[in-house]
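Peer 1: For reference, the sequence and a predicted model appear below.
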Amino acid sequence: MTQSFSELSLSPAIEKAVAEMGYATMTPIQAQAIPVVLQGRDVMGAAQTGTGKTAAFTLPLLQRMLKHENASTSPARHPVRALVLLPTRELADQVAEQVKLYSKYTNLRSTVVFGGMDMKPQTAELKKGVEVLVATPGRLLDHIEAKNCVLNQVEYVVLDEADRMLDIGFLPDLQRILSYLPKQRTTLLFSATFSPEIKRLANSYLQDPVTIEVARSNATASTVEQHLYRVEDDDKRGVLKQILRERGIKQAFVFVNSKLGCARLARSLEREGLNTAALHGDKSQDERLKALEAFKTGAVDLLVCTDVAARGLDIKDVPAVFNFDIPFNAEDYVHRIGRTGRAGASGLAVSFVSGRDTRLIGDLEKLLGKKLELEALEFEADRRPAGRFNDGQRAWQQADGQDLERRAIRESRESRSSRESRADQRPARAPRAPADPLFDKPYEPSVASDAPPSWEVSQRPASRSASPNIKTRRKVPALFKSAPAPAQES
């Protein structure tokens, strides 16, 4: 099996770029996938996260597309020939950067399009012509509908983190995108995990694929030291600070399950003096990219994030990952802890397990196929000890029995004196005005209750000539006045 990049017979331009990036020996997924892709076969590759899947599909695709390389400035000479689809914006931006580095000494063009950004700069890049297009499904459909890109000459399609894209509902978008592509093409699927359902769906996209699995499905990297501590929810933040202090950890990912919890935890850690940034879906794309770049450069020590950062992000030398919350999806645990211990380096993964996480731990044990042992941790609670009081001089003093008694007496006196002083400061009330007897007098009706209504009382005395046997017409109140009769024309 090929183990060195020099044995692949890559072009001098690509070999030079690979050497500058410090690549010498291939990882297992690269050693098995690159020769197969160079032959033009479809590939279904499963490997642990952080094992170099990006180079496994990018290098052979660039090598095969060198036959189309040209220095023409005409956009028509640079149609899209390779399409790389990814689930998240951060991962798309990262893969696009890697493609540019691998192809820097060639005339092959590449660009990236993803949501959360203005479409105009992306449209301008697409109009210039690109051979390699890296995109998220939603934004790519926007450009297709706007007729900013044509995909009828695509020869290679890569679905990176394919299981994630299908899990989060991108299947309809993928089907629409694939309908715009030629039927004769090479399709590559790479992911850290493959469920049986995802394999069945993927088989409809691939033609006679070569399945490559360099590690047991859903396995975690052996270079990562894993610890699961039983911690109550109220103590998690204190335990996190304690582990950071005891182990001397300078930089780490901190994963939470919700966007609101991510923002709150980041603000809380920032108030406690830790250099922290938040990364979640409610952040604008510019804020997300700035937080990620600050973490890469070391300007930020703790990156508190949701699972938007769990997949594929390649940040070297991150010593630790903290699962502040156990993930709802067990497979996300594999991706989270894969942010450390990358490229053979050692790493630390710490998970906090509370009493309500029993079902989630059961799902995780089923996925990993082994029993997980929960460890006890001696937590130095940062609380006010009993029998101590603040003397008002910004220092806590130890109190004996007499001190506590004197303190209680002093507080009682102070509270009594404060109540008396407040009573003295109250303004005197104005004398009450004499009561009006008219308002105190009970209600007396002015008309007897058995008296007839006023409209039945005749305004004129009854005529004496009327017979006593003739009853007068009873009058009723009228809501509307009758309209006057129209005058007759003579």
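Peer 2: In hand now; what should we look at?

Peer 1: rest of the way, CA atoms for contacts and neighbours
Peer 2: Noted.

Peer 1: Tell me where the stretch 51-200 of the chain has strands.
Peer 2: Per DSSP state E, counting those that start in this stretch, the stretch 51-200 of the chain carries strands over the ranges 82-85, 110-113, 132-135, 156-160, 186-191.

Peer 1: hold the first one in mind and look at this next one:
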Amino acid sequence: MTFDKLDLIEPILNALSHEGYTQPTPIQEISIPIVLKGHDLLGCAQTGTGKTAAFAIPILQLLQLNKGAERAPRKIKALIVTPTRELAIQIGESFAAYGRFMNLRHTVIFGGVPQGAQVGALKMGVDILIATPGRLLDLQTQGYVKLNELSIFVLDEADRMLDMGFIHDVKKLIKIIPAKRQSLFFSATMPESIRVLAGSILTNPEEVAVTPVSTTAETIQQEMYFVDAVNKKDLLIHLLQDKSIKTALVFTRTKHGADKVQRLLTKARIKAEAIHGNKSQNARQNALRNFKDRTTRVLVATDIAARGIDIDDLNLVINYEIPNIPETYVHRIGRTGRAGLDGKAVSFCDAEEHEYLRDIQKLISIQIPVIKDHPFPAENMPVVGKSKSKSKPNQNIRQPNPNKPKITHNRAPISKAATDSAAEPRKVIAPPVKNEAPAKPVVSKKFWGRK
């Protein structure tokens, strides 16, 4: 399955090609047609499965096809609500990437910063608004956010919303937005409390569930360095002084961060290039070719840009910044230790990243060994997991799970109360997935639409 089989319009296909994407992930392959048909969607999927594109792509297409020649100020047609600033920014970047060849405008609003710039963007008019709950309700109360013409509503990371105490804000928001709308609801877990909330938002939804990758290959030696953020650059250069490291793939969370790390390595006379979404496709391909040919020793990448990297003899992966999504860690370090070869994954953890580390270790069910013997130890850093003074082969990596990940698609009811009248749910299950490529779902030929 390729994106051009999903009935997507030319501007979106061109944007996907520009980003280097040709094949949808399982959740994208099943969810995009559902959303394009105007159905509500209940998605049980964590960030890292491709779910942002699963809703961003069809939203862009629906808005583009329904866009009139109006000259009046743009009205908010789509609203995406997510619990954190970082997630909101990442979603905004996705809309920018997939909508780069379309005349649609989006903006991101979140708390913790002055509202002036955000209010200015809203006054200019936007088609798509990505927001955190608190700032959204605040600006709505002030009259800067008007949702009376909203047609598509997305609630992302619903279980995290509840964990962070946003449930009351979400309930307030539901009362404000139009009752006649298309709603998309995503949650990493689906306990009864989440299903009850979903039941108050969705109407006769399709349900798609994804079990993400959660194990690491046994051939990968993992190590953790606790280091203050200001000393990460020095620790990176220190580690790369080891001439036995022929190639290293360094991950950052942002495009700006990738460029910054590339510049400091170049200044230290370490041959490095960066790839991210702001680089042209030719520039990314040239950098990747130089890295594979070992003309470039270090490749600095963001997660999205690194999607196509497939190098069997990669020596080392370095998480310069720990990912905020646990599954992303698994995908990152899966770039090494391939084809039965040994690999090594090193992570730098500062004080603000401890929560991310905790989530990663919970997902992979191991404690990553800590390296204490290095020149830049962090101050006042709590010990997490096992420590060791020298690198040794890692014996505590779980065996890979042959059944990861899978995806199911049901026409099942979303709450237990409705099960008595429900028909037997149909399911779609994808075959096992390798680290490097998304699964190709085995989709039933039966029509999944409303009866």
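Peer 2: Thanks, I have the structure now. From a predicted model like this one, the values you see are computed outputs, not experimental measurements.

Peer 1: Quick TM-score on the pair, please.
Peer 2: TM-score for the superposed pair, counting by TM-score structural alignment, normalised by the length of the second structure: 0.56. Supporting figures: 314 aligned residues with a CA RMSD of 4.5 Å.

Peer 1: circling back: and among the strands of the stretch 51-200 of the first structure, the most buried is which?
Peer 2: strand 132-135 (a mean of 26; mean count of other CA atoms under 10 Å).

Peer 1: Which stretch of the second structure lines up against it?
Peer 2: Using TM-score structural alignment, strand 132-135 of the first structure lines up with residues 128-131 of the second structure.

Peer 1: compared with the first structure, how much does the matching stretch deviate?
Peer 2: Taken over the aligned residues, the distance from stretch 128-131 of the second structure to the first structure averages 1.0 Å (mean CA distance after the TM-score superposition for the first structure).

Peer 1: one step back: would you reformat the strands of the stretch 51-200 of the first structure as CSV and include distance to residue 43 of the first structure?
Peer 2: Formatted as CSV, the strands of the stretch 51-200 of the first structure follow (distance: least, CA to CA, whole Å):
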stretch, distance to residue 43 of the first structure
strand 82-85, 14
strand 110-113, 22
strand 132-135, 19
strand 156-160, 10
strand 186-191, 5
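
Peer 1: Relative to residue 42 of the first structure, which of those strands is closest?
Peer 2: strand 186-191 (5.2 Å; CA to CA).

Peer 1: Report the mean distance between that closest one and its aligned residues in the second structure.
Peer 2: Strand 186-191 of the first structure sits 2.3 Å off on average (mean CA distance after the TM-score superposition for the first structure).

Peer 1: Let me see the residues that make contact with that strand.
Peer 2: 40-47, 49, 53, 57, 155-163, 202, 205-206 (CA atoms under 8 Å, 6 or more residues apart in numbering).

Peer 1: Could you do stretch 405-412 of the first structure as well?
Peer 2: By CA under 8 Å, 6+ apart, stretch 405-412 of the first structure touches no other residue.

Peer 1: Please apply the same query to stretch 40-57 of the second structure.
Peer 2: 12, 25, 27-29, 31-32, 34-35, 91, 94-95, 98, 157, 182-190, 198, 202-212, 325, 327-328.

Peer 1: List buried members of the residues you listed by neighbour count.
Peer 2: 12, 25, 27-29, 31-32, 34-35, 91, 94-95, 98, 157, 182-190, 198, 202-203, 205-212, 325, 327-328 (16 or more other CA atoms under 10 Å).

Peer 1: Is residue 316 of the first structure in a helix, a strand, or coil?
Peer 2: coil (DSSP: H, G, I helix; E, B strand; the rest coil).
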